[in-house]
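[1] Generate a structure from the sequence data that follows.
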Amino acid sequence: MPALIVVAVAVLDLLGGSGMTWLPLLAVGPALAAVTSRPRTVLRIGLLAVVLAAVLAARGRASGGEEAIVLSALVAVTLASSLASALRVRREQVLAAVRSVAEAAQHALLKPVPAVVGEFQAAVRYSAAEAEARIGGDLYALLSTPHGVRAIVGDVRGKGLPAVGTAALVLGVFREAAYDEPDLLEVVGRIERSLSRNLGSDDFVTAVVVGYPRDGHMEVVNCGHAPPLLVHDGMVAPVEPVDPVPPLGLSGLTGETPGLQVLPFEDGDQLLLYTDGVTEARNHSREFYPLTEGMARHVSDEPSRTVAALHDELQAHVGGRLHDDAALLLLRKPVTADSRPAAEPHAPVTSPVPTGPQRTAEALTSVRADAPA
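    Okay, here's the model as predicted:
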């Protein structure tokens, strides 16, 4: 394109027969080449522009002073453009190195979730608000442990490297405690104690920790986080915490301890964990993304397809650019041949229920609020 521009300017000058009028536009060629090409290519295009300018100036019988000014300007623009090209290439190399480090950090912190974990189908989608950063303050992990499948989804206060460091701390403690501790509340307690030693007084982490210790029972511990969405019998409802507690890192200020909610979780049921970057995403009309309704529209027997549809709809809702990190983690208990009725095959969810806590309250079987944090 820069070479074509130089040739086009030369043709205009030839056809116009106006002497020096068009020649200064030859500088557009090397200037544009600095944006797209390497320094050597910029120099070649600049040399082409200088040669054509000299030939056209001589043909138009321009004065020696005018010709010298145009040629000097083209040489100066070419040299400056070459320097700009060299700096751009260097920045691109540095950015590529930073991206590779970010990708390595992402794989270390937010490890890929397989399609099957324990007895669950699973899928995850994560989008950082800063596209070049690749990682941010949201966190998730899904593990198959001796105490059943366990998962965490959380959101660190703040952004940038401090948030990434806190997310790494939470995930490291969770992955260790999830294997060691048979009690899910003790897993949360170990994360709390670690954060209390390492976080500042104004820092905290909202999180939902879930576990599946035995068939038919899902344990949920919510520490100031957005309530998960439970899909059961063709209905979608939020799992509202019975006794809300502050986020992780702040329990020392209030003395409150989290409670353990136990939900019936049967074959075909699904649980969606997410961060507030999903529910607080706004469109151009400042309307929040309706996640519950979106879940009811897109839920299927394949978590990966459901999560992909939710993510695509979220991106369309915000016009393609999120203003906060967003994470989605979906668990589904597959329907086995023994639990599927022969005459009534399992049907996909097609409509939501009211978004209040009525369905969740009916699903709760027990709450342990007096267990140690």
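
[2] Please make it C-alpha for all contacts and neighbour counts, starting now.
    Will do.

[3] ok, and for the helix or strand hosting residue 178, which residues are buried?
    Under the assignment given by DSSP states H and E, the secondary-structure element containing residue 178 is helix 160-180. If you call a residue buried by 16 or more other C-alpha atoms under 10 Å, then helix 160-180 has these buried ones: 163-164, 166-171, 173-175, 177-179.

[4] any chance of those in JSON lines, plus distance to residue 102?
    Converted to JSON lines, the buried residues of helix 160-180 look like this (distance: C-alpha to C-alpha, whole Å):
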{"residue": "163", "distance to residue 102": "14"}
{"residue": "164", "distance to residue 102": "11"}
{"residue": "166", "distance to residue 102": "16"}
{"residue": "167", "distance to residue 102": "14"}
{"residue": "168", "distance to residue 102": "13"}
{"residue": "169", "distance to residue 102": "17"}
{"residue": "170", "distance to residue 102": "18"}
{"residue": "171", "distance to residue 102": "17"}
{"residue": "173", "distance to residue 102": "21"}
{"residue": "174", "distance to residue 102": "22"}
{"residue": "175", "distance to residue 102": "21"}
{"residue": "177", "distance to residue 102": "26"}
{"residue": "178", "distance to residue 102": "26"}
{"residue": "179", "distance to residue 102": "27"}
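
[5] picking that back up, check which helices and strands the helix holding residue 178 sits against.
    Using 3 or more C-alpha pairs under 8 Å, 6 or more residues apart in numbering; DSSP states H and E as the contact criterion, the secondary-structure elements in contact with helix 160-180 are helix 64-109, strand 138-145, strand 148-156, helix 184-198.

[6] Tell me the spacing between the nearest residue to residue 336 once chain neighbours are set aside and residue 47.
    Of all residues not flanking residue 336 in the chain, residue 267 sits nearest, at 7.1 Å (C-alpha to C-alpha, 6 or more residues apart in numbering). Here the distance between residue 267 and residue 47 works out to 72 Å (C-alpha to C-alpha, to the nearest Å).

[7] Tell me which residues of stretch 311-327 come out buried.
    311, 313, 314, 315, 317, 318, 321, 322, 324, 325, 326, 327.

[8] quick one: contacts of it?
    The list of residues contacting stretch 311-327 from outside it, by C-alpha atoms under 8 Å, 6 or more residues apart in numbering, reads 124-130, 136-140, 153, 274-278, 281-284, 289, 294.

[9] ok, now stretch 140-151?
    Outside stretch 140-151, the residues that reach it (C-alpha under 8 Å, 6+ apart) are 110-111, 113, 117-119, 152-154, 171, 175, 178-179, 181-182, 209-214, 327, 329.

[10] Of the residues you listed, which count as buried by neighbour count?
    With neighbours counted using 16+ other C-alpha under 10 Å, these contain these buried positions: 110, 113, 117, 152-154, 171, 175, 178-179, 181, 209-213, 327, 329.

[11] The nearest residue to residue 204 once chain neighbours are set aside: neighbour count?
    Across the structure, with C-alpha to C-alpha, 6+ apart as the measure, the residue nearest residue 204 apart from its sequence neighbours is residue 249 (4.9 Å). As a burial measure, the neighbour count of residue 249 was computed by other C-alpha atoms under 10 Å and equals 24.

[12] Could you also give me the structure for this second sequence? I'd like to compare it with the first:
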Amino acid sequence: MDPRPPPPRTRRHGEPRLALLAVPFALIAVVTLVDVLAPPEVHLGPFLVAAPALTASFAGPRTTGIVGAVAVLAQVVVAVSRTTLTDLNHTFQIIALILISAFVTFFAHLREVHEAQLTQLRSVAEAAQQVVLRPLRERMGPLRVASVYLAAEAEALIGGDLYAAARTAHGTRLLIGDVRGKGLDAVGEAAVVLGAFRAAAHLDAGLPELVARLDAAVAADRDEEDGTPGRPEGEGFTTAAVVDVPDRGTTVEVVSCGHPPPLLLRGDRVVALEVAHPAPPLGLAELVDSGYTAQSFAFEPGDVLLLYTDGVIEARDASGAFYPLQDRAAAARPGAAGPDALLRRLCADLLRHSPGGRLGDDAAMVAVERLAPRAGPDPEETTRAGSCGSRPGRGARQDPNETT
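    Reported below is the predicted structural model:
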């Protein structure tokens, strides 16, 4: 449900369009006919080399080789029609055409091998994305949840932004974060944070203890990676907001680790949940004499909690102005039936705000709505993909007790 148009399907070089394939054969026919009918001093045979060269730009090695063989046969027909095969001029033209056809066929083979490797890498990346950033469930206890991940690059599948959720005996815990840096290093650090959250979120411990475990995991990973080539020491950290929503009651607990504050949407009002004692980013607690303090806020039925990464609020328009998320969330809330519809509107609005619909950084959002209490057991929780992101969650399956 990405508002951006999907990328066009990549066509393998071995799958040429018939209309394109007609071009080199038509070129061979025209050059052959004109060369046979041309005066003796005019030689158009060298133009036949364009047919296999053109074919190699959109077809595989087999098709390129066939077109090259047809071009050589056409050159033979020209030689026989005009003089003889032993004519020195035509002999050199035939030899040159055979060599060039062989070269372009070989290059078409290399391109096909390279494309197969890229296809395999994309498949591996999609599988890795399903493991690292799993889709959130639509229902988690008394909560209705929606999520979105917008990649800065349309072909990208994994980045440094992350989110996850876990059910506990008393409620639901959510995590959203942003790893410093980009590329594979950021993906690895995101996997560390998510793995630590999945391992510890179910434990019967308070929110500060959970965040302390996350910090220890990031710090340990940073210490292991310090000193590796190309990576400065002590630079691995992750901003994060960790939220605990009890099933009973009308409150929410928040621990902020250098992350933008969650937004609480109530009616037509939007309030930033600024904690009084923010903590340093994960991985830096040992460098700052500060503990973790969970702060409670009201979270009543009908309210929506919006978690996001800085890629959202740092998106700029053509004039350089940042995206006003708080104002746009207030405008998008009326008429939005649930968190999924809210994220659809915000997602589309964010892309309209960004020049050409391209973001400067990955962006993630999670919307959580507390539903009114209902009699009887909660309906079965279902697995759902991200609401409008370029990923994740195509065909993913998830254990009901597993986190995402």
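
[13] After superposition, what is the TM-score?
    Comparing the two superposed chains by TM-score structural alignment, normalised by the length of the first structure, the resulting TM-score equals 0.81, with 338 aligned residues with a C-alpha RMSD of 2.6 Å.

[14] ok so residue 218 of the first structure is a strand residue?
    Yes. With DSSP: H, G, I helix; E, B strand; the rest coil as the criterion, residue 218 of the first structure is assigned to a strand.

[15] Tell me which residues touch it, please.
    Remark: with contacts taken as C-alpha under 8 Å, 6+ apart, residue 218 of the first structure is in contact with 210, 211, 212, 262, 263, 264, 265.

[16] which residue in the second structure lines up with it?
    In the second structure, the residue paired with residue 218 of the first structure is residue 252, using TM-score structural alignment.

[17] so who does the residue nearest to that match when sequence neighbours are not counted touch?
    Closest residue in space to residue 252 of the second structure, ignoring its immediate chain neighbours: residue 245 at 4.8 Å, by C-alpha to C-alpha, 6+ apart. When contacts are counted by C-alpha under 8 Å, 6+ apart, residue 245 of the second structure is found next to 171, 172, 173, 251, 252, 253.

[18] Equivalent analysis for residue 83 of the first structure, please.
    By C-alpha under 8 Å, 6+ apart, the contact list for residue 83 of the first structure reads residue 39.

[19] The match of residue 218 of the first structure and residue 299 of the second structure, how far apart?
    6 Å.

[20] Which stretches in the stretch 251-373 of the first structure count as helices?
    In chain order, the stretch 251-373 of the first structure shows helices spanning 251-254, 276-279, 291-298, 303-318, 358-363, with DSSP state H, counting those that start in this stretch as the criterion.

[21] Can you pull up the most central residue in the first structure?
    Centroid-nearest residue in the first structure, with C-alpha atoms, centre = their mean: residue 127, separated by 1.1 Å.

[22] That residue and residue 295 of the first structure, how far apart?
    In this structure, residue 127 of the first structure and residue 295 of the first structure are 18 Å apart, going by C-alpha to C-alpha.

[23] what residue of the second structure matches up with residue 195 of the first structure?
    That one, residue 195 of the first structure, aligns with residue 218 by TM-score structural alignment.

[24] Over to residue 144 of the first structure?
    Using TM-score structural alignment as the criterion, residue 144 of the first structure maps onto residue 167 of the second structure.

[25] sorry, back to before: redo the helices and strands packed on helix 160-180 of the first structure as a markdown table? Include distance to residue 5 of the first structure.
    Shown next, in a markdown table, are these (distance: least, C-alpha to C-alpha, whole Å):
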| stretch | distance to residue 5 of the first structure |
| --- | --- |
| helix 64-109 | 14 |
| strand 138-145 | 47 |
| strand 148-156 | 51 |
| helix 184-198 | 59 |
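
[26] closest one to residue 39 of the first structure among these?
    In this view, those are compared for proximity to residue 39 of the first structure by C-alpha to C-alpha, and helix 64-109 is the closest at 4.7 Å.

[27] That closest one against the second structure, how far on average?
    Helix 64-109 of the first structure differs from its equivalent in the second structure by a mean of 2.1 Å after superposition (mean C-alpha distance after the TM-score superposition for the first structure).

[28] how distant is that helix from the center of its chain?
    29 Å (C-alpha atoms, centre = their mean, to the nearest Å).

[29] hang on, the earlier thing: select, out of the helices and strands packed on helix 160-180 of the first structure, the one closest to residue 32 of the first structure.
    The closest approach between residue 32 of the first structure and any of those, judged by C-alpha to C-alpha, belongs to helix 64-109 at 8.2 Å.

[30] Which residues does the helix or strand following that closest one contact?
    Along the chain past helix 64-109 of the first structure, the next helix or strand (assigned with DSSP H and E) turns out to be strand 116-117. Residues outside strand 116-117 of the first structure that contact it (C-alpha under 8 Å, 6+ apart): 122, 142, 143, 144, 149.

[31] one more time with 6 Å, if that's ok
    Strand 116-117 of the first structure is contacted from outside by residue 122, using C-alpha atoms under 6 Å, 6 or more residues apart in numbering.

[32] Check the offset of it from the chain's centre.
    22 Å.

[33] same question, stretch 34-41 of the second structure
    In this view, stretch 34-41 of the second structure has its centroid 57 Å away from the chain centroid, taken as C-alpha atoms, centre = their mean.

[34] which of the residues in it are buried?
    35, 36.

[35] Provide the secondary structure category for residue 149 of the second structure.
    For residue 149 of the second structure, the assignment made with three-state DSSP gives strand.

[36] Aligned counterpart of it in the first structure, please.
    Under the alignment defined by TM-score structural alignment, residue 149 of the second structure is paired with residue 126 of the first structure.

[37] What count of nearby residues applies to that match?
    Here the count is done by other C-alpha under 10 Å, and residue 126 of the first structure has 20 residues near it.

[38] ditto for residue 98 of the second structure
    Using other C-alpha under 10 Å as the criterion, residue 98 of the second structure is surrounded by 17 other residues.

[39] repeat for residue 141 of the first structure
    21.

[40] With residue 321 of the second structure instead?
    Residue 321 of the second structure sits with 13 neighbouring residues when counted by other C-alpha under 10 Å.

[41] Could you do residue 83 of the second structure as well?
    Every residue meeting other C-alpha under 10 Å relative to residue 83 of the second structure is counted, giving 12.

[42] Please apply the same query to residue 320 of the second structure.
    The burial count assigned to residue 320 of the second structure is 11, neighbours taken as other C-alpha under 10 Å.
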